[in-house]
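**Q** need a 3D model of the following:
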Amino acid sequence: MNDTYNSDRYFREALMAATGFREYDARWVIEPTGDGTPVGLNYVGVRTLGLHLGRFLADRLDAGRRIVVGHDFRSYSENVKNALVVGLLQSGMDVVDIGLTTTPGAYHAQFARDIPCVAMVTASHNENGWTGVKIGHRKASTFGPAEMRDFASYTLEGRAEDTKNSHAGSYTFDADARDHYIDSLVESWTERFRGLPRIKVAVETGNGTAGLFAPQVLEKLGFEIVPGNVEPDWTFPHFNPNPESVPFLRSVESLVAGSGADVGLCFDGDGDRLGVIDDRGNLVFADRVGLVIAKFLEERGSSGPFVIDVKSTSLYESELTSDVVWAKTGHSYVKAKVAEVGAVAGFERSGHFFFSEPLGHGYDDACVAALALLWMLCSAKATDEDGSLSHKLAALPRSFSSPNRQPYASDETKYTVVDKLAAYFEQRESLAGKRITNIRRINGIRLELEDRSWLLIRASSNSPNLVIIAEAFDHDGTVLKLIDAEVRAAVSETGVDIGRFDSLAEY
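**A** A predicted model of the protein is given here:
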């Protein structure tokens, strides 16, 4: 633990670890997590962060002096937000505080109030003890690596400390922002569902912030809801609300099986990612959910393009007639690419879905993603065909996909580790007995094989981990196990220092 924590220095000196400035989000431990991760931020540091953020937005990015702020449902998040607001006001920013909200709720407020900047206090799916800020200087856009690097340097060098304000910032609290966001979603989707039959939906939010939003939206649109742990509880007593977490997803499988629901939806801690369980109680990785939605949109006349991240199934390129554009993994990257190429939608395997007008505003919103999926399922039900999600998935070519495995690798070493493993595999002509036909270095290394199977190894953008994912197109999943064995051999032969990761046999 940092020696500033639990000392008088904690209240006098800014604590702000440089590693908290990540590729496109800022994220630190602010309270002890119990796993040995050092505390990297205190409230003096948060105020300092707010001061520099306001000056950076207004003076360096010319983004104006108005900003929306909000916070997620954790015991300390309001305190973090309040400290951030003090710094923003000190910088001369005019702050509109929307209080407790989801991340897409904060993005929506930018549009509703015509405010360019946003700072959402959330650690998303990270364990308790973590906090962070998602920052945007334009609508439907969050900081990318260039902005984050510049902001990190600006802040860590203390460049705003000696500058003078031209005016004092103002503060407004918007108590109606939550209702306005919910009502806006209901109003914009009512016509699409008009005349369509409804289905039964199991909803799990893992006691996170989305429990205050998603059930209300669905009920107002006429869906029968089977609620899981939707009451907010900042201790997260059952599991961490992460749509890539197997325990979280397994709980929704039980909810679907026990209720006879037509689909199960699980929302992450700040409401911008969606996990899905089909009508048979089977976990569905988000890249396949995005694919069936994309096929539905094509059937309704959309001609793409569609954006996908490097963790996604290779079936997008064979199953869609539209152009497919690859992007680095990360909500900021995919969101930016959707805007850049004018995509109908973007899909990220972690559960971020981005829908452009008229379905959405281009940012990641799990409620909008859920509504797009339900629109597809209800439309199919209206035609008397088997419109179940399991049926639509069964129509796709069969493959075997691994979970999103994340062995520990420190923030200081994880990119070097990926480079060493990439160099190892780049010398290979085959993997798991299959010829390597393409290597993508957009984000880490993605090895693509002659039968469309693939392996991805990359560094996590927002936590001290690697990300290891693979997909195989053989008849029994043997290739997936062979890939797994070769990854373990590569780790051993290169001598890289990473934590344990479960074998595929343990899932």
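
**Q** can we go C-alpha only for contacts and neighbour counts from here?
**A** Fine.

**Q** where exactly do the helices run in this structure?
**A** Per DSSP state H, the chain carries helices over the ranges 43-55, 77-91, 103-113, 145-156, 177-193, 214-220, 246-259, 286-299, 315-319, 331-341, 366-382, 389-394, 414-426, 478-494.

**Q** could you check how far the fifth one is from the centre of its chain?
**A** Taking Cα atoms, centre = their mean, to the nearest Å, the mean C-alpha location of helix 177-193 is offset from the chain mean by 22 Å.

**Q** what packs against it?
**A** Applying 3 or more Cα pairs under 8 Å, 6 or more residues apart in numbering; DSSP states H and E, one finds that helix 177-193 contacts helix 103-113, helix 214-220, helix 366-382.

**Q** one more to put side by side:
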Amino acid sequence: MNDRAGVDLSALVKAYDVRGIVPDQLDEELARLFGAAFVRTTGADAIVTGHDMRPSSPALARAFARGAAAQGADVTEIGLCSTDELYFASGTLDQAGAMFTASHNPARYNGIKMCRAGAAPVGQDTGLREIRTLVERWASGVRLPEPERPQGSISQRDVLDEYAAHLLSLVDVRAVRPLRIVVDAGNGMSGLTVPAVFRDIPVEVVPLYFELDGTFPHHEANPLDPANIVDLQRAVREQKADMGLAFDGDADRCFVVDENGDAVTPSAVTALIAARLLADHPGSTVLHNLITSRTVPDVVRELGGTPVRTRVGHSFIKAEMIRTHAVFGGEHSAHYYFRDFYNADTGMLAALHVVAALGSQPGPLSRLVERYQRHAASGEINSIVVDPGSSLAAVRAHFATHTEITIDELDGLTLSTPAWWFNLRPSNTEPLLRLNVEAADRATLARVRDEVLALL
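**A** Have a look, this model is predicted:
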């Protein structure tokens, strides 16, 4: 970014994080300013930073550290790591944190996920708006204020083994039966973390694309797109594996396929993990965002727990985890949150729970998850629209005359009947409406889906 006059960072600062194209939208100078603004806004006197394998990540992370240290914060750099490893460091060191990653976005992107000490979220309503305002002011030429504390230090620390040990202390996988698991790291950070976590577990890991490469030479590190798990599905079948795991670029999300190479929905994974944790913590609260399957709250109630429905997005769910003291939370996008992991999301811990569940009984994964896949689901369908607000209003007006319909606007527009429901919500980053439909059967699903899409 060369022209700083009248800087507007609305395209860079999202609802939960900072994310944009390098260097057009995010460069080292802006990263330095974000480091300074983070300290001024949060008052943090100690910060832990980490970064993924993207070519631009090390320099951006170091610039952030310099900006934070100049404002008096001591910075601990843990270097290459997954996002959930950064959350672990923030929690165990009780320090604020900053992770440099653009998650599943293409190689030209990068970004910053920030948290307060103990991995507490930083979003628009919890400091990110104020951070953006300061960075815009300073990037436009306003002089940074004098630091309130002496220059801070910058040091390095490796926490990978501690991270692995902590995860393994939360799930007993020592007695699982021998399993063969194909893992697709997508050239992302699970190529570093999976070997550390799985090395002492009695399973055989068949690696796919474990080389750390932020240019993503094989496929995008976004398993939510079915095209990006094709290699994993094929390898599971060819290797006659018991299951497959796919992680996104920063390895905070985990996707599962069964022994047939069929995708296990994140809702089914949420229900499976909820069942395991409710067995250990009877009567606990479990969170699910409003796009997860109806199966999730049904299973939680059947097992004596309390389901709580939330908006989409990690900053909202982490806040609800704290407010409700929930033992666990799951999202349709394969983010999984654990009370014992600082209320933060970790795909690796979710993967260990699935491994433990599969390995503690003799049947295949497909049979194990049958009870948790009770409805037909569309998956997320994106539609480009000129005016999301008008489109939402048109859909609401069209369906308002349907019988037995319930209208809910917790996050976008959710319309439901006993036989089906759908949610239509605007993207936080693009001119899109995201549609998710679930119904009792495939025919009803297709009818409702096509009816909504025709309106869009």
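
**Q** closest one to residue 345 of the first structure among the helices and strands packed on helix 177-193 of the first structure?
**A** helix 366-382 (10.2 Å; Cα to Cα).

**Q** hmm, who's touching that closest one?
**A** 185, 189, 192-193, 196-199, 214, 217, 265, 267, 271-274, 289, 293, 296, 351-355, 359-360, 386-389 (Cα atoms under 8 Å, 6 or more residues apart in numbering).

**Q** picking up where we left off before, could you dump the helices and strands packed on helix 177-193 of the first structure to TSV with mean neighbour count and distance to residue 56 of the first structure?
**A** Output for these, formatted as TSV (neighbours: other Cα atoms under 10 Å; distance: least, Cα to Cα, whole Å):
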stretch	mean neighbour count	distance to residue 56 of the first structure
helix 103-113	22	19
helix 214-220	19	34
helix 366-382	21	30
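
**Q** with distance to residue 122 of the first structure added, can I get those in JSON lines?
**A** Output for those, formatted as JSON lines (distance: least, Cα to Cα, whole Å):
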{"stretch": "helix 103-113", "distance to residue 122 of the first structure": "8"}
{"stretch": "helix 214-220", "distance to residue 122 of the first structure": "18"}
{"stretch": "helix 366-382", "distance to residue 122 of the first structure": "15"}
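
**Q** pull the contacting residues for residue 456 of the second structure.
**A** Neighbour list for residue 456 of the second structure: 383, 385, 391, 395 [criterion: Cα under 8 Å, 6+ apart].

**Q** also residue 286 of the first structure?
**A** By Cα under 8 Å, 6+ apart, the residues touching residue 286 of the first structure are 274, 275, 276, 347, 348, 349, 350, 351.

**Q** list only buried entries from those residues.
**A** 274, 275, 276, 347, 348, 349, 350, 351 (16 or more other Cα atoms under 10 Å).

**Q** okay, now the aligned residue in the first structure for residue 30 of the second structure: neighbour count?
**A** Residue pairing (TM-score structural alignment): residue 30 of the second structure is matched to residue 45 of the first structure. By other Cα atoms under 10 Å, the residues close to residue 45 of the first structure number 23.

**Q** not counting its neighbours along the chain, what's nearest residue 45 of the first structure?
**A** Computed as Cα to Cα, 6 or more residues apart in numbering, the closest residue to residue 45 of the first structure that is not its neighbour in sequence is residue 14, at 4.2 Å.

**Q** separation between the one you found and residue 92 of the first structure?
**A** In this view, residue 14 of the first structure and residue 92 of the first structure are 20 Å apart by Cα to Cα, to the nearest Å.

**Q** ok, the residue positioned nearest the centre of the second structure to residue 84 of the second structure distance?
**A** The centroid of the second structure falls nearest to residue 335 when counting by Cα atoms, centre = their mean (4.3 Å). Noted for residue 335 of the second structure: a distance of 11 Å to residue 84 of the second structure, by Cα to Cα.

**Q** list residues touching both of those two?
**A** 252, 345, 346, 347.

**Q** can you turn the buried part of those into a PyMOL selection?
**A** In PyMOL, this line selects whichever of those come out buried by 16+ other Cα under 10 Å:
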select buried, resi 252+345+346+347
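
**Q** switch the shared contacts of residue 335 and residue 84 of the second structure over to TSV, and while doing so, append distance to residue 137 of the second structure to every line.
**A** What follows is those, written out as TSV (distance: Cα to Cα, whole Å):
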residue	distance to residue 137 of the second structure
252	32
345	32
346	35
347	37
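
**Q** which ones are touching the spatially closest residue to residue 451 of the first structure that is not a sequence neighbour?
**A** Spatial nearest neighbour of residue 451 of the first structure, excluding adjacent residues (Cα to Cα, 6+ apart): residue 473 at 6.6 Å. Residues near residue 473 of the first structure by Cα under 8 Å, 6+ apart: 398, 399, 400, 451, 452, 453, 479.

**Q** return the subset of these lying in strands.
**A** Secondary structure defined by DSSP state E assigns residue 400 of the contacts of residue 473 of the first structure to strands.

**Q** which one (most neighbours) among the contacts of residue 473 of the first structure?
**A** residue 453 (25 neighbours).

**Q** my guess is it contacts residue 477, does it?
**A** No: Residue 453 of the first structure lies out of contact with residue 477 (Cα atoms under 8 Å); the separation is 10.6 Å.
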